[in-house]
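1. just coords:
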């Protein structure tokens, strides 16, 4: 019998919105309870590349700037000690596709209930709805006002 277990992998979508910040806090708390590791994933789209979705990151800066902002946001939300427990990853593509792909092999995917999308995103369905339908693992959708303590 194999007694070695890999730490549970928790993937969390981060886009700068209040609900994604709450989702990040929830994922870190959950990881602490189950001895897991957290991977914070942000999708980065090039303007005009995906005409039906708003960029997850402001289109006026480049990939290096987007990665810096992701790291900065994780530190702002969790503090230095909490951020040290999180692996940040910036992936180019549509947020729902990126998160579904990132969740391959994960124990859980955590997303906020409302991100930075606007009316155009509502026409196609939200990222949280898309990942709930297509993720290869359980999905936790966290509301921005959800208690995390």
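-> Here it is on my side, so go on. Here the structure is a predicted model, which is why all the values come from computation and not from measurement.

2. could you use CA atoms for every contact and neighbour count after this?
-> Noted.

3. for this structure, which segments count as strands?
-> 9-13, 37-44, 86-92, 108-112, 139-142 (DSSP state E).

4. would you turn the ones you listed into JSON lines with mean neighbour count?
-> JSON lines is the format used below for the strands of the chain (neighbours: other C-alpha atoms under 10 Å):
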{"stretch": "strand 9-13", "mean neighbour count": "27"}
{"stretch": "strand 37-44", "mean neighbour count": "24"}
{"stretch": "strand 86-92", "mean neighbour count": "17"}
{"stretch": "strand 108-112", "mean neighbour count": "27"}
{"stretch": "strand 139-142", "mean neighbour count": "21"}
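
5. tabulate these (JSON lines), appending distance to residue 101.
-> Shown next, in JSON lines, are the strands of the chain (distance: least, C-alpha to C-alpha, whole Å):
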{"stretch": "strand 9-13", "distance to residue 101": "10"}
{"stretch": "strand 37-44", "distance to residue 101": "11"}
{"stretch": "strand 86-92", "distance to residue 101": "10"}
{"stretch": "strand 108-112", "distance to residue 101": "11"}
{"stretch": "strand 139-142", "distance to residue 101": "13"}
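
6. what's the closest non-adjacent residue to residue 136?
-> Nearest residue to residue 136 in three dimensions, chain neighbours excluded: residue 104, at 5.9 Å (C-alpha to C-alpha, 6 or more residues apart in numbering).

7. included below, for side-by-side comparison, is a second structure:
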């Protein structure tokens, strides 16, 4: 079984990592740990001031993604040593890159944490989990934290 674990370093993706370690997976199962570096958007800037900020944001996002992937890999290797692990760090829109990686890698399952946004936040920010569930070429499991509250709101 090929499981694509999409993480972003949040407590919600840490719950998805924990979910991987809690289960018994079929023999020879593989987990690809994916984090998508999503820098601030690049806008047209004749003085190239924003371009420098975009470059810094991309650098920081790549570093964050590397740390998140390394932490997840160590946690899974320690708790589920029978799983074959690989990692991937991509750049771009998480909604698009997760689906593309699931297609490219022929994943059987995508596991992603849910931030638990309410309807207004989902409308304004979009939901990566929802977009992946709608467009992935395979089954998608959305893992919710047992303590799923965002800004004092209960999850929708």
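-> In hand now; what should we look at? From a predicted model like this one, the values you see are computed outputs, not experimental measurements.

8. quick TM-score on the pair, please.
-> The TM-score (TM-score structural alignment, normalised by the length of structure 1) is 0.69; 128 aligned residues with a C-alpha RMSD of 3.1 Å.

9. burial count for residue 36 of structure 1?
-> Other residues within reach of residue 36 of structure 1, judged by other C-alpha atoms under 10 Å, total 19.

10. and it, what does it touch?
-> 7, 8, 9, 10, 30 (C-alpha atoms under 8 Å, 6 or more residues apart in numbering).

11. at 10 Å what do you get?
-> 6, 7, 8, 9, 10, 27, 28, 29, 30, 85, 107 (C-alpha atoms under 10 Å, 6 or more residues apart in numbering).

12. could you pull out the helices for structure 2?
-> For structure 2, helices defined by DSSP state H occupy the ranges 11-22, 49-79, 94-105, 119-125, 128-135.

13. stretch 9-18 of structure 1 corresponds to what range in structure 2?
-> Using TM-score structural alignment, stretch 9-18 of structure 1 corresponds to residues 2-11 of structure 2.

14. what's the end-to-end length of that stretch?
-> Stretch 2-11 of structure 2 has an end-to-end distance of 24 Å (C-alpha to C-alpha, to the nearest Å).

15. over to stretch 133-142 of structure 1?
-> Span of stretch 133-142 of structure 1 from end to end, C-alpha to C-alpha: 16 Å.

16. what span of structure 2 is that stretch aligned with?
-> Taking TM-score structural alignment, stretch 133-142 of structure 1 hits residues 134-143 over in structure 2.

17. gap between that stretch and the chain center?
-> 12 Å (C-alpha atoms, centre = their mean, to the nearest Å).

18. who touches that stretch?
-> By C-alpha under 10 Å, 6+ apart, stretch 134-143 of structure 2 touches 3-5, 12-19, 95-96, 98-104, 106-116, 128-130, 132-133.

19. I'd like to know which of the residues you listed are buried.
-> 3-5, 12-19, 95, 98-102, 107-116, 128-129, 132-133 (16 or more other C-alpha atoms under 10 Å).

20. residue contacts, residue 75 of structure 1?
-> So residue 75 of structure 1 contacts 69, 81, 82, 83, 84, 86 (C-alpha under 10 Å, 6+ apart).

21. who's in contact with residue 73 of structure 1?
-> 14, 15, 16, 21, 67, 79, 83.

22. buried subset of those, written for ChimeraX?
-> Command for ChimeraX that selects the buried part of the contacts of residue 73 of structure 1, burial taken from 16+ other C-alpha under 10 Å:
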select :14,15,16,21,67,83
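
23. need the contacts of residue 73 of structure 1 in TSV with distance to residue 40 of structure 1, can you?
-> Shown next, in TSV, are these (distance: C-alpha to C-alpha, whole Å):
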residue	distance to residue 40 of structure 1
14	6
15	10
16	12
21	11
67	11
79	14
83	10
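
24. between the contacts of residue 73 of structure 1, which sits nearest residue 42 of structure 1?
-> residue 14 (5.2 Å; C-alpha to C-alpha).
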